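Engineer: below: sequence and its predicted model.
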Amino acid sequence: MRILDTHLHLVYPERFSYPWLSGAPALNKRWSVEDYFAEAVGLGIASALHMEVDVAQADMLGETEYVLGLPRIIGAIAGCRPEHMNFVDQIERLSEHPHVKGVRRILHEVPDDLSQSDLFVENIRHLPDYNLSFDLCLRADQLPIGMMLVQRAPDVEFILDHCGVPDVAGKGLDPWRAHITEFARLPNVIAKISGVMAYAGPNWTVDDLRPFVEHVIESFGWDRVVWGSDHPVVTRTGSLTRWVEATHQIIAGASDSEKAKLLHANAERVYRV
């Protein structure tokens, strides 16, 4: 079945600066669109949305403009800084590119109070004016503050990345499970089935991933989930191929319609592609 990848990272160190990669040696190299699709096409992945890679602030707009010119990249979620006074100017520039579908500010690398400030909240409330969504990237212990942010911006569409970053390796179902159930009650949130491999350790099995993925789908329902590869982070504990195979195994009992919703149909609606 056709897959639309909603969470592809591409890394071009000859073009852009990625300060965080100095602390991630396994990922600190070039990850090109050609190399990705050499594997992805055979897995049924026909196209992808590029997810910002936390480049240096000066490179954020350049990264977005560059990836939108690459083959099979049908949209981008751009880096942003809602804690800055000039945020609206930034999203106005981004909105000049029709294939920018949303923005993201990684929150698990910054103090918790950053996303709770009045300025941050007021700024992201402008996103619907530009038809942009906000991808939420939080640790499991930060899910409560994520919910507070969502509740203060009810007109913004949020996508919760990586199943809420559970501790898969430690089998940390609780209190993550209760937080996900509560998160799903917020009508302006979509969940992204992605990233769980990275938190599973190197010797994971499908049964290790299954309870986390199944709980997110059960909580949000088939109409409010999308799929992402989180490539190349996925290579830390496996490969793109293993993640796609694991996904198919986990959802094997679903109907064709439900599978299509997860793998491409919901993403086409949510990200307007």
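Structural biologist: Now that the structure is in, tell me what you want to look at.
Engineer: going by C-alpha atoms from here, please, whenever you check contacts or count neighbours.
Structural biologist: Fine.
Engineer: which residues touch the residue sitting nearest the centre point of the chain?
Structural biologist: Centroid-nearest residue in the chain, with Cα atoms, centre = their mean: residue 161, separated by 4.2 Å. Residue 161 is in contact with 135, 136, 137, 138, 191, 192, 193, 194, 195, counting by Cα atoms under 8 Å, 6 or more residues apart in numbering.
Engineer: run the last query once more with 10 Å
Structural biologist: Counting by Cα atoms under 10 Å, 6 or more residues apart in numbering, residue 161 touches 7, 135-139, 190-196, 226-228, 230.
Engineer: for residue 169, which non-adjacent residue is closest in space?
Structural biologist: The shortest distance from residue 169 to any non-neighbouring residue, by Cα to Cα, 6 or more residues apart in numbering, is to residue 200 (4.2 Å).
Engineer: hang on, isn't the one you found packed against residue 243?
Structural biologist: No. Look at residue 200 against residue 243 with Cα atoms under 10 Å: they stay out of range, at 11.7 Å.
Engineer: mutual contacts of those two, please.
Structural biologist: By Cα under 10 Å, 6+ apart, the residues touching both residue 200 and residue 243 are residue 237.
Engineer: looking at the two, which is more packed in?
Structural biologist: Comparing residue 200 with residue 243 by other Cα atoms under 10 Å, the one with more neighbours is residue 243, at 23 against 19.
Engineer: which SSE is the more buried one in?
Structural biologist: Per DSSP states H and E, residue 243 falls inside helix 240-250.
Engineer: against residue 251, how distant is the closest residue to residue 195 other than its chain neighbours?
Structural biologist: Spatial nearest neighbour of residue 195, excluding adjacent residues (Cα to Cα, 6+ apart): residue 162 at 4.5 Å. According to Cα to Cα, to the nearest Å, residue 162 stands 17 Å off from residue 251.
Engineer: re the thing from before, how close does the residue nearest to the centre of the chain sit to residue 98?
Structural biologist: Applying Cα to Cα to residue 161 and residue 98 gives a distance of 23 Å.
Engineer: repeat that for residue 210.
Structural biologist: 36 Å.
Engineer: ditto for residue 198
Structural biologist: 32 Å.
Engineer: show me which of these two is the more surrounded one.
Structural biologist: Between residue 198 and residue 98, counted using other Cα under 10 Å, the more crowded position is residue 198 (22 against 11).
Engineer: second one coming, line it up with the first:
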Amino acid sequence: MIDTHVHFWNYDPLRDNWITEDMYAIRKDFTPKNLMRVFNDLQISGCVAVQANQSEEENNFLLSLAEQSDLIKGIVGWIDLQNPNLEERLNYWSFFKSIKGWRHVLQAENEAFILNKDFINGIRKLKSYNYTYDLLVYHDQLTHLIKLVDQIPDQPFILDHCGKPNIKSGEIKDWTANIKILAQNPNVHCKVSGLLAEADWKNWTEAELFKIFDIIFENFGVKRVLYGSDWPVVLISRPYSDWFNLISKYAERFTTEERSLLFGGNAKAFYSL
């Protein structure tokens, strides 16, 4: 089994100012050593480490961790897609085979950035290097994302955290409509990850999470959905095992082969692990 969405960091209160005071559980360092016991207990063989800092130095940090731990099966790094020397940078990073794809924190950007011509042209260059691209947005940015994805139909994309539906408010009508449109693009996959952060951290219910799962699996299908935890962010709500067990319970309705795809097969295929 593969967890497709894990972060590691040496906590820096200035750089990591997105980690607010109420997220006290994650205001510290996290390394692969912190995951070994829970992965062993749950029989998870490895993870995809996803960038948490927007710099190329983050790539070096994750590569150094991957050299030290075989838990890291692949890396989603960061690169400036609007850099005039992008081709040179992509060629440089292509020698590091652990890097499977890239991500920018689009949830912090506006429509003008997401649909910027240079940004889109940067994504277009990824396919020739067999790179994937992770899409991180809030539910109210999905309309911009649809316009972006429509322009690059041959690029392998993956939607992080199901597009961050507003679970806490229960207002998911627009999110549902946009997920249906986005999922019509066969090149777009989806991670069931990060949802506890979008719910009431301490008082979410299984029913409201299963409702989100229903919509994701109905539209993307089991073959385009990948398991992820968003560890350590998940810890602001529950221990890792609670999230894993929740998805495992939902997946009891699937066949053995489908569960195998959700928890590992799809990850290996999408990220070329």
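Structural biologist: Here it is on my side, so go on. Every value quoted in this text rests on a predicted model; they were computed, and no experiment measured them.
Engineer: which of the contacts of residue 161 of the first structure fall within strands?
Structural biologist: Taking DSSP state E, the ones among the contacts of residue 161 of the first structure that sit in strands are 7, 135, 136, 190, 191, 192, 193, 226, 227.
Engineer: what do we get in the second structure for the first one?
Structural biologist: When you say that, I think you mean residue 7 of the first structure. Per TM-score structural alignment, the equivalent position to residue 7 of the first structure in the second structure is residue 5.
Engineer: for the stretch 101-250 of the first structure, just list every one of the helices.
Structural biologist: 118-124, 143-152, 176-183, 206-220, 240-250 (DSSP state H, counting those that start in this stretch).
Engineer: and residue 45 of the first structure, which of those is closest to it?
Structural biologist: With Cα to Cα, the closest approach to residue 45 of the first structure among those belongs to helix 240-250: 9.4 Å.
Engineer: check which residues of that closest one are buried.
Structural biologist: Under the neighbour-count criterion of 16 or more other Cα atoms under 10 Å, helix 240-250 of the first structure has 240, 241, 243, 244, 246, 247, 250 buried.
Engineer: skipping its backbone neighbours, what lies nearest the fifth one in space?
Structural biologist: Right, residue 246 of the first structure. residue 206 is the one closest to residue 246 of the first structure (Cα to Cα, 6+ apart), at 5.8 Å.
Engineer: could you do the fourth one as well?
Structural biologist: Here the nearest residue to residue 244 of the first structure in space, its sequence neighbours aside, is residue 43; by Cα to Cα, 6+ apart that works out to 7.2 Å.
Engineer: re earlier: hang on, isn't the residue nearest to residue 246 of the first structure packed against residue 238?
Structural biologist: No. Look at residue 206 of the first structure against residue 238 with Cα under 10 Å: they stay out of range, at 11.9 Å.
Engineer: between these two, what contacts are shared?
Structural biologist: residue 197.
Engineer: can you get me a residue count around the closest residue to residue 28 of the first structure other than its chain neighbours?
Structural biologist: Excluding the flanking residues, the one nearest residue 28 of the first structure by Cα to Cα, 6+ apart is residue 21, at 5.2 Å. Around residue 21 of the first structure there are 17 other residues, counting by other Cα under 10 Å.
Engineer: pretty sure residue 21 of the first structure contacts residue 30?
Structural biologist: No. Here residue 21 of the first structure does not reach residue 30: they are 11.0 Å apart, not a contact under Cα under 10 Å.
Engineer: need the overlap of contacts for those two.
Structural biologist: What both residue 21 of the first structure and residue 30 touch, as defined by Cα under 10 Å, 6+ apart, is the set 11, 13.
Engineer: where do the strands sit along the stretch 51-200 of the first structure?
Structural biologist: Applying DSSP state E, counting those that start in this stretch to the stretch 51-200 of the first structure gives strands spanning 73-79, 100-104, 133-136, 158-160, 189-193.
Engineer: helices and strands around the last one, which ones?
Structural biologist: Packing partners of strand 189-193 of the first structure (3 or more Cα pairs under 10 Å, 6 or more residues apart in numbering; DSSP states H and E): strand 3-8, strand 133-136, strand 158-160, helix 176-183, helix 206-220, strand 225-227, helix 266-270.
Engineer: buried deepest among these, which one?
Structural biologist: Greatest average neighbour count among those goes to strand 225-227 (a mean of 27), per mean count of other Cα atoms under 10 Å.
Engineer: after superposing, tell me the mean distance of it to the second structure.
Structural biologist: Compared with the second structure after the fit, strand 225-227 of the first structure shows a mean deviation of 0.7 Å (mean Cα distance after the TM-score superposition for the first structure).
Engineer: what range does that strand cover in the second structure?
Structural biologist: Counting by TM-score structural alignment, strand 225-227 of the first structure corresponds to 225-227 in the second structure.
Engineer: tell me how far that stretch is from the chain's mean position?
Structural biologist: Distance of stretch 225-227 of the second structure from the chain centroid (Cα atoms, centre = their mean, to the nearest Å) equals 10 Å.
Engineer: also stretch 196-206 of the first structure?
Structural biologist: 18 Å.
Engineer: check the separation of the first and last residues in it.
Structural biologist: With Cα to Cα as the measure, stretch 196-206 of the first structure spans 11 Å from end to end.
Engineer: which other residues reach it?
Structural biologist: Contacts of stretch 196-206 of the first structure (Cα under 10 Å, 6+ apart): 161-171, 208-210, 212-213, 229-230, 233-239, 242-243, 245-247, 249-250.
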